[in-house]
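[1] Sequence and predicted structure, then a few things I'm wondering about:
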Amino acid sequence: MPHTRRTLLTGSLAASAALALPLGLAAPAFARSGRPSASWGTQSGEVTERSALIWTRSDRPARMYVETSPTESFRHGVRRHPGPLLGPATDFTGTTPLRGLPPGQQVHYRVVVADPDDPRRTGEPVYGTFRTTPVSRRSGVRFLWSGDLAGQGWGINPDLGGYRVFDEMRLRDPDFFLFSGDTIYADGPLQPSVTLPDGRTWRNVTTEEKSKVAETLAEFRGNFRYNLLDRNLTAFNAQVPVIAQWDDHEVRNNWYPGQLLEDPRYTVKEVDVLAERARRAFGEYFPGRAIDPGERAEGRVHRVVRHGPLLDVFVLDMRTYRNANSPDRQAADPVGILGAEQLAWLKRELSRSRATWKVIAADMPLGIVVADGTANFEAVAQGDPGAPLGRELQIAELLRHIKHQRITGTLWLTADVHYTAANHYAPERAAFQDFAPFWEFVSGPIGAGGFPHGALDATFGPERAYVQSAPVGNMSPAENPPYYGEVEIDGASGELTVRLRRQGGGVLFTKSLRPGQVGQ
């Protein structure tokens, strides 16, 4: 697939990047007079064949407009799309839907914010671009995924040029980026400096909202704004659409519904209150979901994002509907990690899918043991290699459904565990055998502490084909550079290739899969 957008920063995206905030600032210093400004940049999301969503944030009340053109110069075919009024109710953020776009084409856009009382008073436009989904398979698909940003005390380091991995990923020119959870660390305050084991000093850009755990809506919003202080990320957002899902650190480490906190850092003890505020901020700072007429899914994280005949992405929410973390060895578990309603939705949508490849975007791994303290477990696996118990029962039901419904081309992608790996699951190695073989690929962190790899639970027969991880816990990105993954689907053959990558280190592992191949 040609990298048609690599040179765009010499043109309109360069103007957008110039508006990004300097790395050294603790917070943006907007002028409070004159024209409104959209200096937080722009994002695109939920891109389809003929539609997309465009996001921005203003520094004051403003009306949002988006203009599109098939050319970077905006000399021909310019269309204006009216957007919402940006105000304090949404932290001055807003999303404008674009409709009637040409399929399989590069779309250039610019966002303008205008004084709501005088439309002639507008700020400088902020530029972006994206490709609409093709209607045929000829073009192929290429996307990236990773998770975990600004975690474990490692934020924007101006000495290292900030989140440089996003610039490297931008140059890969993907069709979209799957942000696999932990998009912020609301429970991870940042210190201005941290001494590394070798005596060097890691410096963080800091803000008021990142100085404590997030509890108020304003503090959760501030965590999302923090990442947008990085010019690499804002330039990436202007070029690469995002599919965002959440996990635990958008709220608090290892949270589950109904939890009451004993953490002395929190004055708000009810996790459900924190989660409601976090979910609102999450929806404000990523392009919202385009909901079909008649559908009732407002505020829902789990969804299907379709990318032409080659790919459907099933975005899961393994946080909102789960049961409490526990030893997880119960013989019956109707709630599990997905909840009964989401499980039924996933089975139904997988059965309906006609895409060659069905990527299941899970914010937590299946067979990797992830502990919560000394006795409880956070993910699906709980270390018992026997027949399914606890949350494993729900996954067994799903895997059985995939096999019996003859659903082909399923592939699991995840992050969460802060290392990269390729795990193959096969019934001949498993205690539970009523499923078809499949792969799970793990990547991340994109900008957080690195950790050693975890143990595998044999219930579903995982085998580690590749792993690379930090030798000790919470290694900084300076010592353990970020990981991200790449998926490329060839338009002619339908072959899917996964590459596990590392910032500055190229490809670590490659696996190619053929459509309909059994036991890949």
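    Nice, thanks for sending it over.
[2] contacts and neighbour counts: CA atoms only from here.
    Will do.
[3] burial measure for the nearest residue to Val271 once chain neighbours are set aside, as a count.
    Excluding the flanking residues, the one nearest Val271 by C-alpha to C-alpha, 6 or more residues apart in numbering is Gln259, at 5.5 Å. Applying other C-alpha atoms under 10 Å, we find 15 residues neighbouring Gln259.
[4] Contacts only, for Gln259.
    270-272, 324 (C-alpha atoms under 8 Å, 6 or more residues apart in numbering).
[5] Export the residues you listed as a markdown table, with columns for neighbour count, secondary structure and distance to Ala38.
    Listed next are the contacts of Gln259 as a markdown table, based on neighbours: other C-alpha atoms under 10 Å; DSSP: H, G, I helix; E, B strand; the rest coil; distance: C-alpha to C-alpha, whole Å:
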| residue | neighbour count | secondary structure | distance to Ala38 |
| --- | --- | --- | --- |
| Glu270 | 15 | strand | 35 |
| Val271 | 19 | helix | 33 |
| Asp272 | 18 | helix | 32 |
| Ala324 | 19 | coil | 41 |
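[6] structure B:
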Amino acid sequence: MSRLTRRSFLVTGIAAGAVASVPAAALADPGTATESAASLASRGLRSDPFMLGVASGDPDSDGFVIWTRLAPQPLAEDGLGGMPDRPFPVQWQVYGDAAGHRVVRRGVAMATTEWGHSVHVELDGLSSDREYWYRFKVGPYVSPMGRARTAPHVLSYGSGLAMAFVSCAQYEHGYFTSYRRLAEEHPDLVLHLGDYQYEYTKDTYTIPGGNVRDHEGPETETLANYRQRHAQYKADPDLQAAHAAAPWLVVWDDHEVDNNWADEVPEKPEVPQPNFLARREAAFRAYYENMPLRRGSIPRGIDMQLYRRVRWGRLATFHMLDTRQYRNDQGCGDGYRDCPEAVDPARSITGDAQERWLLDGFRQSRAQWDIIGQQVFFAQRDNNAGPAKITSQDAWDGYVASRQRITQGWVDAEVRNPVVLTGDVHAHWASDLKLDYDDPTTRTVGSELVASSITTGGDGRDSDPATHPFLTINPHLKFYNNQRGYVVTRIEREQLTADFKVLPQVTQAGAAAHTKATFVIEDRVPGVQQTYLRPLDPSAARTPEPTADQRIQETVDWETKRP
């Protein structure tokens, strides 16, 4: 049995960020009760506390984070999940086999009230480029088993990477079947690009025909609210399956706090909201408590370091961005506008420090693939065929100079294969990236892949991508589909292959997923190349296609997200 290393586990609560180790010999096997149920009941813990499952995240070449949060009653209104107001020691073990026979690490972390009884254990000293399994134990209660894995050695390309990415899971709009299907793909890594949970009270953000299930509690504004809402989502078995299947890299978008928030500005700044910064602080704290993040992301008041860089050996570098916390407020009242503020060179969606960090990362990168994991649409999307440019001010179109500096940055750094991954817009898209979108003859300098929502917007509709006017107005846009789903990629030295997975419905549970389209990005050939497109579903073909104006308005309404 390998000895514990200096980063063996993180104690969250007693002293956030403190590290401690426990001799392995002092710990019992998780199958053996070290404290009886009766003893735990006398201290207020009377039932299984692992109702929120387990998760791992932020892998590197010799370790990763493993996470759980104790909550025997996830929907408790006080946000404490039914846990007594006292610390509980949580045993953890990491295994070299799926059966849990070969223990390679073990220790104890304290789950405390201060941090929502969450546990974040950081591991290092493990072998590179291999699978591990893990679980937790409190008294006689044992958590489900989770699977994690380490990245290849920093000088190795490894044997390829199966990576999936997702976003936008509105609990009320459908069932999380996409998460279940994603788990069944057996990915090595999952990226969640924002809108992990939604802040609305029930019946505020509805779909045609009515929501299929309800949020518990009021709109999230307090720490108790956010903890309760995260717990409601985490209690979903399909989401638990996806977390247990592979390590995740997570970043937020807007709904983890408040729709379309920007830095210290709420969605509706014209309405006095003196408690918005307290709301932001509560949302950040709950986000950390409920995600498999390293100690570097422990929030400090209203600030939280979420942008970071994760390397998958020599094969890929993931630059995970935060386009909410540091942005200038959206221009011209937000929404789709012909907005002069969009081209103001002083405006930024990343903030100056994050922009410098990203450009420096491009200059230093020696990866085969540089992948930018971020929240909102990167390529230009003009919805007006005339001279006016009508674009979303919530996306990079609202920060044109910021986009130009970053695109020019990877061109100047001669980044080998820049790929932008995006969520937010509740539909699948694929596009070429340009330095000058107004001249379609200019060379392509990168690629963007956009994942549809897990549930947000309800079932959606299959359609012929070529009928969407956005693709005619913007020739660099190559694909569109308005069904729910996720994207599965296979990253190898020679190419990146992306399968756009869709489900025919999410308002009923259990649908099968299929590949709607496949795109390939070849090494040193920027831009997306379609290699497969599934024909239009015959049942969908019987429904008359909307007009071009209706399709544009549908897309605008879909993305505005304003109840």
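    Structure's in. What do you need? Owing to the predicted nature of the structure, the values given are computational and were not obtained by experimental measurement.
[7] In structure 2, what residue corresponds to the residue nearest to Val271 of structure 1?
    Correspondence of Gln259 of structure 1 to structure 2, assessed by TM-score structural alignment: Val265.
[8] Met364 of structure 1 too?
    Checking TM-score structural alignment: Met364 of structure 1 goes with Val376.
[9] what do we get in structure 1 for Ser417 of structure 2?
    For residue 417 of structure 2 the amino acid is Asn, not Ser. Looks like Asn417 of structure 2 aligns to Gly409 there (TM-score structural alignment).
[10] Hmm, its match is touching Ser353, no?
    No. Contact criterion C-alpha atoms under 8 Å: Gly409 of structure 1 and Ser353 do not qualify, at 10.4 Å.
[11] These two - which one has more neighbours?
    Neighbour count, other C-alpha under 10 Å: between Gly409 of structure 1 and Ser353, Gly409 has more, with 20 against 17.
[12] who touches the more buried one in this structure?
    Here Gly409 of structure 1 is in contact with 356-359, 515-516 (C-alpha under 8 Å, 6+ apart).
[13] Quick check: the two most widely separated of those?
    Val359 and Gly516 (14.0 Å; C-alpha to C-alpha).
[14] and these two? which has more neighbours close in?
    Val359 (21 against 15).
[15] Okay, that one and Val213 of structure 1: tell me how far apart.
    33 Å (C-alpha to C-alpha, to the nearest Å).
[16] If you tally nearby residues, what's the number for the closest residue in space to Pro82 of structure 1 that isn't next to it in sequence?
    With C-alpha to C-alpha, 6+ apart as the criterion, Pro82 of structure 1 has its nearest non-adjacent residue at 4.8 Å, and that residue is Tyr65. For Tyr65 of structure 1, the neighbour count with other C-alpha under 10 Å is 21.
[17] And the corresponding residue of structure 2 for Tyr65 of structure 1, how close does it get to Trp252 of structure 2?
    Here Tyr65 of structure 1 is matched to Gln91 in structure 2, going by TM-score structural alignment. Distance of Gln91 of structure 2 to Trp252 of structure 2, computed by C-alpha to C-alpha: 29 Å.
[18] Check Lys268 of structure 2 too.
    19 Å.
[19] Which of the two has more residues huddled nearby?
    The neighbour count for Lys268 of structure 2 versus Trp252, taken as other C-alpha under 10 Å, is higher for Trp252 (25 against 14).
[20] What is the aligned counterpart of the more buried one in structure 1?
    The alignment partner of Trp252 of structure 2 in structure 1, by TM-score structural alignment, is Trp246.
[21] Which residues lie in contact with its match in this structure?
    Contacts of Trp246 of structure 1 by C-alpha under 8 Å, 6+ apart are 180-183, 301, 317, 319, 363.
[22] what does stretch 49-62 of structure 2 correspond to over in structure 1?
    Counting by TM-score structural alignment, stretch 49-62 of structure 2 sits on residues 37-50 of structure 1.
[23] coming back round to it: between the contacts of Trp246 of structure 1, which is closest to Gly128 of structure 1?
    Thr183 (21.2 Å).
[24] just checking, what residue in structure 2 corresponds to the closest one?
    Per TM-score structural alignment, Thr183 of structure 1 is aligned with Tyr196.
[25] what helix or strand is Pro103 of structure 1 on?
    Here Pro103 of structure 1, judged by DSSP states H and E, is contained in no helix and no strand.
[26] Now for Asp247 of structure 1: which residues touch it?
    Applying C-alpha under 8 Å, 6+ apart, the residues contacting Asp247 of structure 1 are 180-182, 317-319, 363-364.
[27] Quick check: Asn227 of structure 1 vs Pro174 of structure 1, distance?
    Between Asn227 of structure 1 and Pro174 of structure 1 the computed distance is 21 Å (C-alpha to C-alpha).
[28] Settle it for me: which of the two has more neighbours?
    Between Asn227 of structure 1 and Pro174, counted using other C-alpha under 10 Å, the more crowded position is Pro174 (24 against 21).
[29] So that one belongs to a strand, correct?
    No. Using DSSP: H, G, I helix; E, B strand; the rest coil, the assignment for Pro174 of structure 1 is coil, not a strand.
[30] now it, nearest residue through space, not along the chain?
    Closest to Pro174 of structure 1 by C-alpha to C-alpha, 6+ apart is Phe143, at 4.7 Å.
[31] what's the counterpart of that neighbour in structure 2?
    Looks like Phe143 of structure 1 aligns to Met163 there (TM-score structural alignment).
[32] what sits against that match?
    Per C-alpha under 8 Å, 6+ apart, neighbours of Met163 of structure 2: 187-191, 488-491.
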